[in-house]
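> below are the sequence and a predicted model for it; my questions follow.
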Amino acid sequence: MNERNDGVPGGPTAAGATDWTTTPVTAELLRGALDLEVTEHGVLPHRLPARARAQCADGQLAMAEAQPSGVRLAFRTRATTVELDALRTRTAYVGAPARPDGVYDLLVDGRLTRQAAVSGGNVLLVDMTTGATETRPGPVGTVRFSGLPDRAKDVEIWLPHNEITQLVTLRTDAAVEPPVDRGRARWLHHGSSISHGSDAASPSTTWPALAASLGGVELTNLGLGGSALLDPFTARALRDTPADLISVKIGINLVNTDLMRLRAFGPAVHGFLDTVREGRPTVPLLVVSPVLCPIHEDTPGPSVPDFSEFGDGRIRFRAAGDPAERASGKLTLGVIRDELDRIVRQRSAEDPNLYLLDGRELYGEADAAELPLPDGLHPDAATHRLMGERFAARVFGPGGPFAARSDA
């Protein structure tokens, strides 16, 4: 697995070291990815398999699934310095200030120890007024972590949840071994941009990552920004991915894309759950209804951006639908919660391992008063922490649907 290299240009040798180990980045060292694509620069982790990606040409989905939310390099080493060369693709918006760099979280024996960012990289420039995009190429950058304890330890590097990341080279000043299997339950979660990470502070502090840490489980996060749309290929990915626990958070993207009507929604949910159950017939399966989103509680979509503060780096969303359109079958979050409750009650008569969690238990009316959604749709870092703690307590904690299968 390891290759010895002396005097790596631009690497740790600048700090006086002379003997370094280069380790190829392979699936053996990655957690949270369903596929690994070899590119001209290195490898690109994907959160949907190639077959799924081939069945949808939507640019939003392509960007979301290639952003490695929950994906991390994991290995065991005595190294005191770790370097990772990576080529990022970050998103920027015409007319708006630059967005913060994506964050790499370094965990040592499960504890967040360092944070850093990669320079350079590609820029995907988006004009939100026209939908036009342009990719501007840039160079590979390096993230460096030094001063780590000189002992055998488990190391995880959580990749930025909001930047497409091609992994080029892993360098360390000691040998790297695959991580030890701790026998933790494998939790597979699917949801929208809120599950993807939206405005979380860093990749290990998205609400699913926090909940997984508190619950003592291994996370695979299929939260796909703007793309939790009951797609059959996503259901098949859930069906075919080994898991001990599965959760699906359904609702907000169906409203803010105005994708379907009530007549289609019910059968689509049944079909999605049927597909998951084809491969995982008895795994605890939790359906999570939408968290509170005031603009869409009783007003249908689509969500449309308000550009009035765009030049100051702020953007808000509003609901463009009409509440009267509910009579014709347009979806609101209230309608979706009622229908999910009905569907889960119906199915649980024959599926004792199927559960429902009202998303407002994670973020509800009282929370919205104290921690309003900054842009009308997405929670901030403090709300991610609140949601992660509540999910862990209600789902992994005593009496929760996942309690018997977690290590908490």
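Here it is on my side, so go on.
> could you use CA atoms for every contact and neighbour count after this?
Will do.
> end-to-end on stretch 295-310?
Start-to-end span of stretch 295-310 (CA to CA, to the nearest Å) is 19 Å.
> stretch 103-111 now?
Using CA to CA, the two ends of stretch 103-111 sit 16 Å apart.
> put this next to the previous one:
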Amino acid sequence: MNFQDNWITTAITEDLLRGALDLERTDRGLLPHRLPARARAQFVDGQIATAEAQPSGVRLSFRTRATALELDTLPTKLVYTGAPPRPQGVYDLLVDNTLTAQATSSGGNVVTVDMATGTAHRETGPVSTVRFTGLPDRVKHVEIWLPHNETTELVELRSDAAVEPTAGDSRRVWLHHGSSISQGSNAAGPSTTWPALAATAADLELVNLGFSGSALLDPFTARTLRDTPADLISIKIGINLVNTDVMRMRAFGPAVHGFLDTVRDGHPTVPLLVVSPVHCPIHEDSPGPVAFDTDALARGEVRFVATGDPTEIAAGKLTLRTIRDELARIVAQRATNDPNLHYLDGLELYGEADVEEHPLTDQLHPDAATHRLIGDRFIERVFDAAGVFTAEPLPNSRR
């Protein structure tokens, strides 16, 4: 760790953080959460526990004249027995909304998961320092976006000039919920997930509730959306319902209605966009559950396969195609009494015609270039002059 005589240490507090809904004080530092404590008390599932503690969209935000910054963090890295190494978590440095530098953290804890036995072994590791230098010598807006795929405890922030929180931000708040695609799986960095790209382009304050494997219409997620201040809300529904095989069509429709009812209890007039699944060839007409492709794992690759029986669709098994049809019907029905409710077909963001040029390399998740494609198309369809997220906030739109 390199110290300078003029280092200034700034306590990491709530007013420096954006995109987190709760902060947990740990023995080593401060752990951002994307679900509040009340919601976290209502599940025992390890998948969502891991996902919500990975700080997708969470960033330190401040103004400073500093030309050098150091951030001490304690990451928790996941290792899956028999699978290729996961990508390192990336820290993105933005100066005046422009991505200026990236860094990774070499230390931290390691959790090794044996998928065959369902067991996990945790090894405690050291705090690591992420360093950025060569920043312009002027007062500027700085954001450090935390890794979207790696649990990160914040320990200490140091700089060679004073740091001030960006208080009084007048930007509209965009609250988004979705799956691992929204959390950012396979994106190049936390500021280049498709929601982060869209938020930056539209000059919005992003709160990203994309949870890997866990966009399952859970009531605690709906209540979190209900209770979180927002000017714009989008909900991307579908892929996790298929690949977990968690429900059938009989439960799906009422669950969507109940989820939307809860969100509307807190945000009766906020523009609310329901987005159906993007194209995913393995689940268009084949139900879940999804499974690892064991032949690919033997080759050192991660790929997924659908294991459901298409003959069960008639009995209510969900596919992406049936989900899109039902979501479009539900939104059209509700929109007769809710003029601020809108629908976007996910195929407009990534469709069958895109597969050849932008294949889903693991059969499930977009790569970095495809995140940019989806983000660009979302901006075009949602934030332009004719889009459903208008330029000016509606009266009384925020709780």
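Everything's here; your move. What you see is a predicted model, and the numbers here were worked out from it, not measured in a lab.
> which residue numbers in the first structure go with the helix of greatest length in the second structure?
As assigned by DSSP state H, the longest helix anywhere in the second structure is helix 249-266. Under TM-score structural alignment, helix 249-266 of the second structure corresponds to residues 262-279 of the first structure.
> mean deviation of the matching stretch from the second structure?
The superposed stretch 262-279 of the first structure is, by mean CA distance after the TM-score superposition for the first structure, a mean 0.4 Å from where its aligned residues fall in the second structure.
> show me what counts as buried in that stretch.
Buried residues in stretch 262-279 of the first structure, counted by 16 or more other CA atoms under 10 Å: 262, 265-266, 268-269, 271-277, 279.
> distance to residue 219 of the first structure added to these, as TSV?
Formatted as TSV, those follow (distance: CA to CA, whole Å):
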residue	distance to residue 219 of the first structure
262	32
265	28
266	28
268	26
269	23
271	24
272	21
273	20
274	23
275	21
276	17
277	20
279	19
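> now, among those, which is nearest to residue 174 of the first structure?
residue 279 (40.9 Å; CA to CA).
> excluding chain neighbours, what is closest to that closest one?
Nearest non-adjacent residue to residue 279 of the first structure, counting by CA to CA, 6 or more residues apart in numbering: residue 239, 4.8 Å away.
> wait, what's in contact with the aligned partner of residue 179 of the second structure in the first structure?
Alignment note (TM-score structural alignment): residue 179 of the second structure maps to residue 192 of the first structure. Contact analysis of residue 192 of the first structure by CA atoms under 8 Å, 6 or more residues apart in numbering lists 223, 224, 225, 226, 227, 228, 249, 250, 252, 253.
> among the residues you listed, which ones are in strands?
223, 249 (DSSP state E).
> now neighbour count and distance to residue 113 of the first structure too, for the contacts of residue 192 of the first structure, in TSV please.
What follows is the contacts of residue 192 of the first structure, written out as TSV (neighbours: other CA atoms under 10 Å; distance: CA to CA, whole Å):
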residue	neighbour count	distance to residue 113 of the first structure
223	28	25
224	30	27
225	22	28
226	19	31
227	25	32
228	23	32
249	23	30
250	24	34
252	31	34
253	23	34
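> could you dump the contacts of residue 192 of the first structure into JSON lines with distance to residue 129 of the first structure added?
As requested, these are exported to JSON lines (distance: CA to CA, whole Å):
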{"residue": "223", "distance to residue 129 of the first structure": "26"}
{"residue": "224", "distance to residue 129 of the first structure": "23"}
{"residue": "225", "distance to residue 129 of the first structure": "19"}
{"residue": "226", "distance to residue 129 of the first structure": "18"}
{"residue": "227", "distance to residue 129 of the first structure": "21"}
{"residue": "228", "distance to residue 129 of the first structure": "24"}
{"residue": "249", "distance to residue 129 of the first structure": "30"}
{"residue": "250", "distance to residue 129 of the first structure": "28"}
{"residue": "252", "distance to residue 129 of the first structure": "22"}
{"residue": "253", "distance to residue 129 of the first structure": "20"}
